[in-house]
Structures are given as C-alpha cells and as structure tokens.
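Student: Sequence plus predicted model, see below.
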Amino acid sequence: MSVDTATVAKIASLARIKVNEAEIEAMVPELNGILAWVEQLGEVDVTGVEPMTAVIENHQRLRNDVVGADPLTGGGVRDAVLANAPAAEHGFFGVPKVIE
C-alpha cells in the first residue's frame, strides 16, 4: 500500500489536524515507511504461537462476592450508613435534581 499527498491531506482532515503543504510532503515518506513496516510484520511466521493480551502472565486475584453482616463487606449496615446522609429517601441517598 502506498500513501500519496491526497491521502495524507484526507487523513489530516478526518483527524481535524491542520497541516500545511510542506508538512504533508514530509509525512508521505514517513507514513509509507510505517505501512511498509506493518506489511513486513505480516510475513512473520506465528504458527503455534498462542494469542496473548500481555507479555507477562497476569491473573486477577478475585474474592467471593458475598454480602454479610460484617461492616467490611458492606452488608447489613444500610441504616447506619443512611444515618450520615443529609437526605435519605426510600432507603437511598437523596440528591438534588441537576437536570431541569
């Protein structure tokens, strides 16, 4: 794939980037070099390589999603929490209306 000045101007317009003619001329070989490098990556043999999301294996440490009476898990203390609210309505925090 090859990029010309019209393509660079179109890309700049779509990206809402103001560039002058000299900058467009300078970007043509840069973008062509980038596209050539991407095409070169397509030649790499990746058979047998599993897709990965990161270079390092990351595993999330999850906890059970349980609601209990323990204040640390947040269960059974709704009334105590709402006692600190400036306004409580139907078991929820009351907030002022912000949309007219």
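Tutor: That came in fine, so what should we check first?
Student: Please make it C-alpha for all contacts and neighbour counts, starting now.
Tutor: Noted.
Student: Which strands or helices does the longest helix seen in the chain pack on?
Tutor: For the chain, the helix reaching the highest residue count under DSSP state H is reported as helix 21-41. Helix 21-41 sits against helix 5-14, with contacts defined as 3 or more Cα pairs under 8 Å, 6 or more residues apart in numbering; DSSP states H and E.
Student: Show me the residue at the heart of the chain, geometrically.
Tutor: Per Cα atoms, centre = their mean, the C-alpha nearest to the average position across the chain is that of residue 53, at 14.0 Å.
Student: coming back round to it: please identify the buried residues of the longest helix of the chain?
Tutor: 24-25, 27-28 (16 or more other Cα atoms under 10 Å).
Student: Below is an additional structure, to be compared with the one above:
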Amino acid sequence: MSTLSRDEVARVAALARIDLTPDELDRLAGELDVIVESVARVSEVATPDVPATSHPLPLTNVFRTDEPVAPLDRDEVLAAAPAAQDGKFLVPQILGEEA
C-alpha cells in the first residue's frame, strides 16, 4: 500500500508548479513511495553513534608548490597557436559582435 496518496502527490506537484496528468499522478505516487521507503531504510541504519561522512576518503590538495618560474615567450606561444594577429590569439567571432 502506498504511503503517499494521489492527493499528496498532486499537492506537491502544484507547489512545484508542475502540471501532471491523472496517469502521471498514479505512477509518481508509486515511484515516490519507493523513494520514501528507501530513505526510511537508510534512516534505520543511521544511528547517532555513526559519524556523518561526506567523503569516504580524506581529501588532500594535489596542487604543486607555487614557485616562481620564467614566463613563456610570447612569440613562441603565438607561433604554436592556430591563428594569431597583432601579437594576440585570433579566435572566431561570436554573437555577431562587430570586430
């Protein structure tokens, strides 16, 4: 038996401003019931003595150390670019902007 009635699904849909057909209301009542039951099962397992976990493994920074280095040579970079003009990268025009 569904714990969510068709009227409850219709109310949630109205609050979300979603128009649902009668068939969709019936189908979603069953689908939402499965979700509610799954959350209830997880809630049974989650006890106060189990700490909350956002990530199963510790997060660490993977950035290299910040060390000053010589900048890239502009002419070499522009020579490797598909297109360059007047010392700048040349890219396709977008959004119909004037050049």
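Tutor: Received, thanks. Being a predicted model, the structure only gives us computed values, none of them experimental.
Student: How about residues contacting stretch 82-97 of structure 1?
Tutor: Stretch 82-97 of structure 1 has contacts (Cα atoms under 8 Å, 6 or more residues apart in numbering) with 78-79.
Student: ok now that stretch, how far from the chain's centre?
Tutor: Distance, stretch centre to chain centre, for stretch 82-97 of structure 1: 33 Å (Cα atoms, centre = their mean, to the nearest Å).
Student: Now the terminal residues of it, how far apart.
Tutor: Using Cα to Cα, to the nearest Å, the end-to-end distance of stretch 82-97 of structure 1 comes to 19 Å.
Student: surely residue 3 of structure 2 meets residue 31?
Tutor: No - using Cα atoms under 8 Å, residue 3 of structure 2 is not in contact with residue 31; the gap is 11.0 Å.
Student: Serialize the buried residues of helix 21-41 of structure 1 to JSON lines and add fields for distance to residue 92 of structure 1.
Tutor: Below are the buried residues of helix 21-41 of structure 1 laid out as JSON lines (distance: Cα to Cα, whole Å):
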{"residue": "24", "distance to residue 92 of structure 1": "57"}
{"residue": "25", "distance to residue 92 of structure 1": "61"}
{"residue": "27", "distance to residue 92 of structure 1": "57"}
{"residue": "28", "distance to residue 92 of structure 1": "59"}
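Student: now for residue 45 of structure 1: what does it line up with in structure 2?
Tutor: Counting by TM-score structural alignment, residue 45 of structure 1 corresponds to residue 47 in structure 2.
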